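Student: pasting the structure only:
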């Protein structure tokens, strides 16, 4: 079957490991279902896989794509929940020590077919097309958990999103505006800041700029490049919610500020199946549609990977099939 996959780990030149070609069709274990992929989105996680981060060397070749949407063999339209937990785990699957994402242990969704546990195939809302629905399982679910499960924010309070144009960042802007928060963002360029404002941000600022006032919560996916600004931007008792560190770990934790102002640092990873179900319902009731910066045929996947590697994304990049 047609696939976009990582041939081997390539830490220094990730695109050198990218292949577009044929791979064997997947077998469907008991309790799993086969999904004909219609759309899947590009995530930073796919670049990490090409580098060999978070995946064992003997797992290659690995089909990329840790989320998507498609059609079951009975014709039902579904959204993929990307997190595959242990069969015997009870409770929040994001805390399951044996959990994995598609593309870590199991082949991903950049292919004609993908197989997932039956519970990971969730009915697609009719109000979202396949490309829009494909955005929900990773970036939008990550944003939903950060905002509604981890932050402790109340509607009316002020949130700051570091980085204005990535998939998680644009989702945070749209979700935050719909939920009644005052949404501020930072961005490296005027175009990125304008995009955030067009999606609902109340104000945007240059990266590292002094804000008009401190905020109740900061949402961090950047890491080293923005960490100090995030800590300085919080009100006493405020919260920074972290779901990534694309520029690396901060050189200083700023512990004096942390304890003196009684700040909270909260980690957040992906989300649960139930949270994805709730996210889909929230979007449907509020008429929310994810911002898609680029829709590309899956055969042209390399162009999308190159744009992400160069930091030139503006919302989600979606690869389509069929």
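Tutor: Received it, and whenever you're ready, just let me know what you need. This is a predicted model, so every value here is computed, not measured. Residues are numbered from 1 along each chain as shown.
Student: please make it C-alpha for all contacts and neighbour counts, starting now.
Tutor: Will do.
Student: tell me which residue is most central in the chain.
Tutor: residue 139 (2.2 Å; C-alpha atoms, centre = their mean).
Student: right, and that residue touches residue 170 too?
Tutor: No: between residue 139 and residue 170 there is no contact under C-alpha atoms under 8 Å: 9.1 Å.
Student: re the thing from before, helix/strand/coil for the residue nearest to the centre of the chain?
Tutor: State at residue 139, reduced to three classes by DSSP: H, G, I helix; E, B strand; the rest coil: helix.
Student: please apply the same query to residue 280.
Tutor: Under three-state DSSP, residue 280 comes out as helix.
Student: contact partners for it?
Tutor: 125, 136 (C-alpha atoms under 8 Å, 6 or more residues apart in numbering).
Student: look up how far residue 149 lies from residue 21.
Tutor: Separation of residue 21 from residue 149 (C-alpha to C-alpha, to the nearest Å): 40 Å.
Student: equivalent analysis for residue 73, please.
Tutor: 34 Å.
Student: can you count the residues close to residue 83?
Tutor: Counted by other C-alpha atoms under 10 Å, the residues lying close to residue 83 total 23.
Student: helix or strand for the closest residue to it other than its chain neighbours, which one?
Tutor: Nearest residue to residue 83 in three dimensions, chain neighbours excluded: residue 101, at 4.6 Å (C-alpha to C-alpha, 6 or more residues apart in numbering). Assigned by DSSP states H and E, residue 101 belongs to strand 100-101.
Student: against that first model, consider the following:
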């Protein structure tokens, strides 16, 4: 079958080891696994990190990339794939598809049956393919870790990336005042169109916020702490600008802030997110859709840093 996979990894050139070609048909890893025919998939920065060798050692190569997908179960039912697989060998207690098990950027993928979430009627399949990683992470950051129900305002750092853009849309949909930063004037304009008050990085906000969504890291963490209201939650799921940040601990204890990590979300949260889409309250932001055969161009688009929203692959094209 045709697949998009990492044949080698290169820490300095994300796309050097990217191959589009033939791979063996998937085989269920154990009882309780099944094979899904993939219809749409979406790219994540996780795929670029994998191509750089982060979390993907040489002894697991070649590895089919991809965490996100919508497809057809063996009985033909449309499903969204939840990409988290229990993994006692991983310190997190789980691994994502494309880390130890082959990923979703292929004609077919083997997954645990428990990872199949029904696609609600009326939800666009390409849009649903955007949800399982970036959008689920944003939802988990806001609702579970950030306890957004207890906040009136949210700051999202680095609008334009998959998680940050999702957090803007979700924060607005949940009835909160959302502030969003970006270095790019065009991305600030897009964030404003989604309902956020868009500001330049480091800008003073008109109010302190109860939740901060932090995916940028070293470049913005000090600003995140300064914008946080007493008792606020600063939720971190990424560090695209660098992972070694200086923290003013005086601000943390004086303001009684919570600095929380987040990674992915639960299967039930994915179902809740799909329900929001079915109700028309949320629609994932798609940057672009590429035919599967043009997957390299899709990766080049993601790697450029110019994306706003998700890059999707149409496996029928």
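Tutor: Everything's here; your move. This structure is a prediction, so every number in the text was calculated from the model and none was measured.
Student: aligned partner of the residue nearest to the centre of structure 1 in structure 2?
Tutor: Residue 139 of structure 1 maps onto residue 134 of structure 2 when the alignment is built from TM-score structural alignment.
Student: wait, doesn't the residue nearest to residue 83 of structure 1 sit right on residue 80?
Tutor: No: if you go by C-alpha under 8 Å, residue 101 of structure 1 and residue 80 don't touch, sitting 11.1 Å apart.
Student: name the residue in these two with the higher neighbour count.
Tutor: Remark: of residue 101 of structure 1 and residue 80, residue 80 carries more neighbours, 34 against 21, as counted by other C-alpha under 10 Å.
Student: wait, a strand at residue 146 of structure 1?
Tutor: No: Residue 146 of structure 1: not assigned to a strand; according to three-state DSSP it is helix.
Student: list the contacts of it.
Tutor: Residue 146 of structure 1 neighbours (C-alpha under 8 Å, 6+ apart): 219, 241-243, 268.
Student: neighbour-wise, which of these leads?
Tutor: Result: residue 219 is most packed of the contacts of residue 146 of structure 1 (other C-alpha under 10 Å), 26 neighbours.
Student: aligned to it, what sits in structure 2?
Tutor: In structure 2, residue 219 of structure 1 lands on residue 213 (TM-score structural alignment).
Student: hang on, its match packs against residue 238?
Tutor: No: the criterion here is C-alpha under 8 Å, and residue 213 of structure 2 misses it with residue 238 at 9.7 Å.
Student: which residues does the equivalent of residue 297 of structure 2 over in structure 1 contact?
Tutor: Following TM-score structural alignment, the counterpart assigned to residue 297 of structure 2 within structure 1 is residue 303. Residues near residue 303 of structure 1 by C-alpha under 8 Å, 6+ apart: none.
Student: assign residue 303 of structure 1 to helix, strand or coil.
Tutor: Taking three-state DSSP, the label given to residue 303 of structure 1 is helix.
Student: what about it, distance to residue 160 of structure 1?
Tutor: Residue 303 of structure 1 is 31 Å from residue 160 of structure 1, by C-alpha to C-alpha.
Student: cool, residue 119 of structure 1 as well?
Tutor: Distance from residue 119 of structure 1 to residue 160 of structure 1, by C-alpha to C-alpha: 34 Å.
Student: of these two, which one has the most company?
Tutor: Higher neighbour count among residue 119 of structure 1 and residue 160: residue 160, with 29 against 13, using other C-alpha under 10 Å.
Student: residue 103 of structure 1: how many residues sit nearby?
Tutor: Other residues close to residue 103 of structure 1 by other C-alpha under 10 Å number 27.
Student: check contacts around the corresponding residue of structure 1 for residue 260 of structure 2.
Tutor: Under the alignment by TM-score structural alignment, residue 260 of structure 2 pairs with residue 266 in structure 1. Going by C-alpha under 8 Å, 6+ apart, residue 266 of structure 1 touches 150-151, 239-242.
Student: try it again at 10 Å.
Tutor: When contacts are counted by C-alpha atoms under 10 Å, 6 or more residues apart in numbering, residue 266 of structure 1 touches 146, 150-151, 219, 239-243.
Student: want to try CSV for the residues you listed, with distance to residue 311 of structure 1 and secondary structure as columns?
Tutor: Formatted as CSV, the contacts of residue 266 of structure 1 follow (distance: C-alpha to C-alpha, whole Å; DSSP: H, G, I helix; E, B strand; the rest coil):
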residue, distance to residue 311 of structure 1, secondary structure
146, 23, helix
150, 27, helix
151, 27, coil
219, 19, strand
239, 27, strand
240, 23, strand
241, 22, strand
242, 20, strand
243, 18, coil
